[in-house]
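Colleague: Next one to model:
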Amino acid sequence: MKKKSPLMVFIFFIVLSTCYGQKTVIENNTIDAKATAETKALFSNLKNLAGKAVLFGQQDALMYGVGWKGEYDKSDVKLVTGAHPALFGWDLEAIAKDDTDENLNENAQKLKGYCLQAYKIGGINTLSWHVQNFVTGKNFYDTTKCVSSILPGGAKHTAFTKALDQVALLIKSLKTDKGTSIPVIFRPFHENTGNWFWWGKPFCSTEEYKALWQFTVQYLRDKKQLHNIIYAYSPDRTSGNFENYMERYPGDNLVDVLGFDNYYEFKDLNDEKSIDLAVKSIGQICNYAISKNKIAALTETGQEKIVQPKWFTTVFNKIMNDTEAYKISYLMVWRNAHTGHFYAPYPGHPSENDFKEFYNNPKTLFLKDLGDIYGTINPLISSN
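Modeller: Model prediction:
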């Protein structure tokens, strides 16, 4: 069983909503002046983790794993450790694309079900969007220039807003039985410094990318009046070049979470130079995020098929032993699809024991460690 450190006590006590009989008021540090109480609390609780512990997440963890699919309350991570990830990643591709209304609705209901399940068991939902190319109708890997066409005044702007309407409909539908909106971390147009998505650096100008981000946030927040969204910016690796990271940064008034995706620099434990560059990048992001009262995260990472069984403890220790990088609030690995494509161990895999060691580290937080992550913070506790 995972032992609770003083930090775990801190996490459990964040549910306290009174301070000497007075109800605590949460300062709103999100980019949404109308953010819901639960959204403000989630943001604050994540931000206050900096330097204390790191949440672990995985993409599609409840949907399927190696050798199984669609079994309730199951994940490969839970099969190995006895606990689900704390954060669950999902993708919006299937709910907002050219398809029949019947298929879009079916896909949306399925995704909604998993988001609700994750929330009900106490987890956090984060949404990415592998969105189709609106110019060609092909998928996100079609790098035909698209961004200029979907901005206001562009030939495909209406198609883009229609897709955003589908995203908004899904996010708006995420409510508790009492009608409370469930917070989500939305991470659109990710890995934008790469050359594999149509919103990547070679295929749109800096100004176009920033305009796309600005329009998306303002459309969802202001036009659609969605106030349960935390917005995460996540380019691909920048190899310690913080200027490259910030080149397309939309601005402090449009971003809540500063993250980045990095597989390449963590893919080989023997390549210490690459790992050091990755850790340096994390530290740079942490420093900036904390200076702006925001959250820092490693939004996607992992080693496909975990060919080096000590990957988790080695990478995590590298991050946590760095005087700046250890301030990230969460990290997420990609999905477990099958034996040829997985990023977390499954029962019987050679990395299983190392992952259990990673799980038992008091600096890692899984679902069992969270308490009420959406609860009001008691400032006397959060300041400890």
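Colleague: going forward, measure contacts between C-alpha atoms and count neighbours the same way
Modeller: Will do.
Colleague: can you give me the helices in the stretch 1-150 of the chain?
Modeller: Per DSSP state H, counting those that start in this stretch, the stretch 1-150 of the chain carries helices over the ranges 6-13, 37-47, 76-81, 101-120, 147-150.
Colleague: Quick one: closest of the ones you listed to residue 358.
Modeller: For residue 358, the closest of the helices of the stretch 1-150 of the chain is helix 76-81, at 9.8 Å, according to C-alpha to C-alpha.
Colleague: let's see this one next to it:
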Amino acid sequence: MILQKYIFLFSIIFIKNIISEKIITEAEDGKLNSKLSIFSNTNGYSGKGYVGKFENDDDILCVTMIAPSKGFYNISISYLASMGTKTNEIVINNIDSIEYEFQENSHFEEEHIGSYFLNQGENTIEFRKLWGWMFVDYFAIEKVPDEIMKLDFSKLDKNLTNPNATSSAIKLYNFLLGNYGKRIISGQTGKAGEFGNEDINQEIDHIYKLTGKKPALWNTDFIFKSKDVRDSFSTDDYILNGLSWWEKYNGKGIMSIQWHWNVKGLNDDVYSFYAKNTTFNIEQAVIENTWEYNKIVADINYIASLLKKLQDVNMPVIFRPLHENDGDWFWWGGLKHSKACAKLWKLLYKKLVNEHKINNLIWLWNGKIDKNTPKEYIDLVGVDIYSNVHGIFRNQYLKYFEFFDFKKMIVLSENGKIPNIDKCVEQDVWWGYFMTWNLEYILTEEYNENDFIKNVYNNKYVITMDDLPSFNVMNTNSNSNNNIQDSNNNNNNEDNKNKTTIEFNSDEINSFVIKNPNIFSIILSLILTTKYFLI
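Modeller: Predicted coordinates:
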């Protein structure tokens, strides 16, 4: 088996060495704003020099790349970041972008930043300053075979993680699953701490006046529901408003709940969910019987009482606690708290599901993807993207889809600018839904122009409230999963027991297919003509 594997990999290396279609454009040949400069004092660059330093907020380098045909291309950048690791933004044709972290280095090296769709002929790539303070030598593109860019949604989980999920939660999950890869659900965040708010000139009302439609997915926040906040003021009508919303639309709406978890540290005078404003220690919070542990359990118990009222009227909820835990701005987030955050997620899940029997939740993870990620307690995966363009964000999408082994639906759990729906469809980037942030992100034209909003909400690929069934169904699920089942699973598993296969690590596959895409078609031919090696 080892010999067969290395014959295969050797073939890849051989073909790679005889084929090269990389197209390079030097950074110094691009359009530089007046504050950028061309340098040549560090060895190792190509061409006549390199561009830097990206010191000013409006520093932009724009190059034109000529693609021989329409399709996906790997884009690479040769760079020097001798002043430290820097994150900057790359914008392609003003319709896709990525904020990319360039690791500190001491010499020019080429970095693959992702695969992007390019038009035949001229395409623009902009390098925009975020952190700045680095140098760019050249940009390179390399065609990716179209065959490998089509995504496979057949592996998506058919079941919720909770075997006792209510019938309404199952119906909602199946609705999400049934539309995934076909249409994108519209979503809108409302006023913080409000539940089903439709006040005049606020978010939902604004969208309705513009488009004649309402978002399918609404959002509320437990921001004022921790004990530290309740001790300061009351919002007793919060759940009542939510129940009224549910009754008004007869269950023909989807509600997502996030939780900006306000707490005080032991010696704090004020509560906050921001790490810089509270001394509350998550590491202590996951140790049973500590002061911090008892404090969060009290909050969880209270949240359970609110969710129980929603469950009693058959309202399913997409639940998004501990959100954005990949960043360090919230007390539960940051790299150093990765393990503790995962433990807190499991504690929250087990308290709500096992102890309080809260079964109307679809659990959405929005954060770190590492060895601590609690995959077995996650139903959906959210990504938050605030971009300068109405993008597609395919590479961010793929990053998470691949990490979860293509088993979890990926959604935009927060966005500034609404993505370009038609381009998402064209490029097979099926965000399960988008969720535009509130206030100026939707109420002004700074981020989402009125005409753009109209087009989105009237796009045939976008699901609005008018398209929804009622999710208000009585619970008939008794200790069993009623989700869509694959009747062939057991037979397939039995058939596969005696099969001999060669398995490759996913990193190996990515290395020769994604990063060396121009050899893919020839590799396929090689496999077919030498298939006896794999028997």
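Colleague: TM-score for the pair, please.
Modeller: Here the superposed chains carry a TM-score of 0.71, computed using TM-score structural alignment, normalised by the length of structure 1; 311 aligned residues with a C-alpha RMSD of 3.2 Å.
Colleague: still on that earlier bit, quick check: which of the helices of the stretch 1-150 of structure 1 is buried the most?
Modeller: The highest mean neighbour count among the helices of the stretch 1-150 of structure 1, using mean count of other C-alpha atoms under 10 Å, belongs to helix 37-47: a mean of 24.
Colleague: How far does that one sit from its chain's centre?
Modeller: 14 Å (C-alpha atoms, centre = their mean, to the nearest Å).
Colleague: Read off where that helix ends up in structure 2.
Modeller: Residues 167-177 of structure 2 are matched to helix 37-47 of structure 1 when aligned by TM-score structural alignment.
Colleague: Measure the mean distance from the matching stretch to structure 1 post-superposition.
Modeller: On superposition with structure 1, the mean distance recorded for stretch 167-177 of structure 2 (mean C-alpha distance after the TM-score superposition for structure 1) is 1.0 Å.
Colleague: what residues does that stretch touch?
Modeller: Here stretch 167-177 of structure 2 makes contact (C-alpha atoms under 8 Å, 6 or more residues apart in numbering) with 158, 160, 314-317, 359-362, 409, 432, 471-477, 482-484.
Colleague: Would you mind listing which of those are buried?
Modeller: 158, 160, 314-317, 359-362, 409, 432, 471-473, 475, 482-483 (16 or more other C-alpha atoms under 10 Å).
Colleague: Format the helices of the stretch 1-150 of structure 1 as a markdown table; extra columns: distance to residue 22 of structure 1.
Modeller: Putting those into a markdown table (distance: least, C-alpha to C-alpha, whole Å) gives the following:
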| stretch | distance to residue 22 of structure 1 |
| --- | --- |
| helix 6-13 | 16 |
| helix 37-47 | 16 |
| helix 76-81 | 39 |
| helix 101-120 | 28 |
| helix 147-150 | 49 |
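Colleague: Nearest to residue 207 of structure 1, out of those helices?
Modeller: helix 147-150 (10.0 Å).
Colleague: any idea how far the nearest residue to residue 19 of structure 1 once chain neighbours are set aside is from residue 278 of structure 1?
Modeller: Leaving aside its sequence neighbours, residue 19 of structure 1 sits nearest to residue 378 (C-alpha to C-alpha, 6 or more residues apart in numbering; 6.3 Å). Relative to residue 278 of structure 1, residue 378 of structure 1 is positioned 34 Å away (C-alpha to C-alpha, to the nearest Å).
Colleague: Then residue 9 of structure 1?
Modeller: For residue 9 of structure 1 relative to residue 278 of structure 1 (C-alpha to C-alpha), the value is 31 Å.
Colleague: Over to residue 325 of structure 1?
Modeller: 9 Å.
Colleague: which one in structure 2 is aligned with residue 255 of structure 1?
Modeller: Using TM-score structural alignment, residue 255 of structure 1 pairs with residue 378 in structure 2.
Colleague: What count of nearby residues applies to its match?
Modeller: 21 (other C-alpha atoms under 10 Å).
Colleague: Quick one: map residue 369 of structure 1 onto structure 2.
Modeller: By TM-score structural alignment, residue 369 of structure 1 lines up with residue 467.
Colleague: That match: neighbouring residues, count only.
Modeller: Neighbour tally, residue 467 of structure 2, other C-alpha under 10 Å: 13.
Colleague: now the helices: where do they sit in the stretch 351-500 of structure 2?
Modeller: Going by DSSP H, counting those that start in this stretch, the stretch 351-500 of structure 2 shows helices at 394-403, 421-426, 440-443, 450-457, 489-496.
Colleague: Which residue, other than its chain neighbours, is closest to the spatially most central residue of structure 2?
Modeller: Nearest to the mean C-alpha position of structure 2, by C-alpha atoms, centre = their mean, lies residue 383 at 2.4 Å. Leaving aside its sequence neighbours, residue 383 of structure 2 sits nearest to residue 412 (C-alpha to C-alpha, 6+ apart; 5.0 Å).
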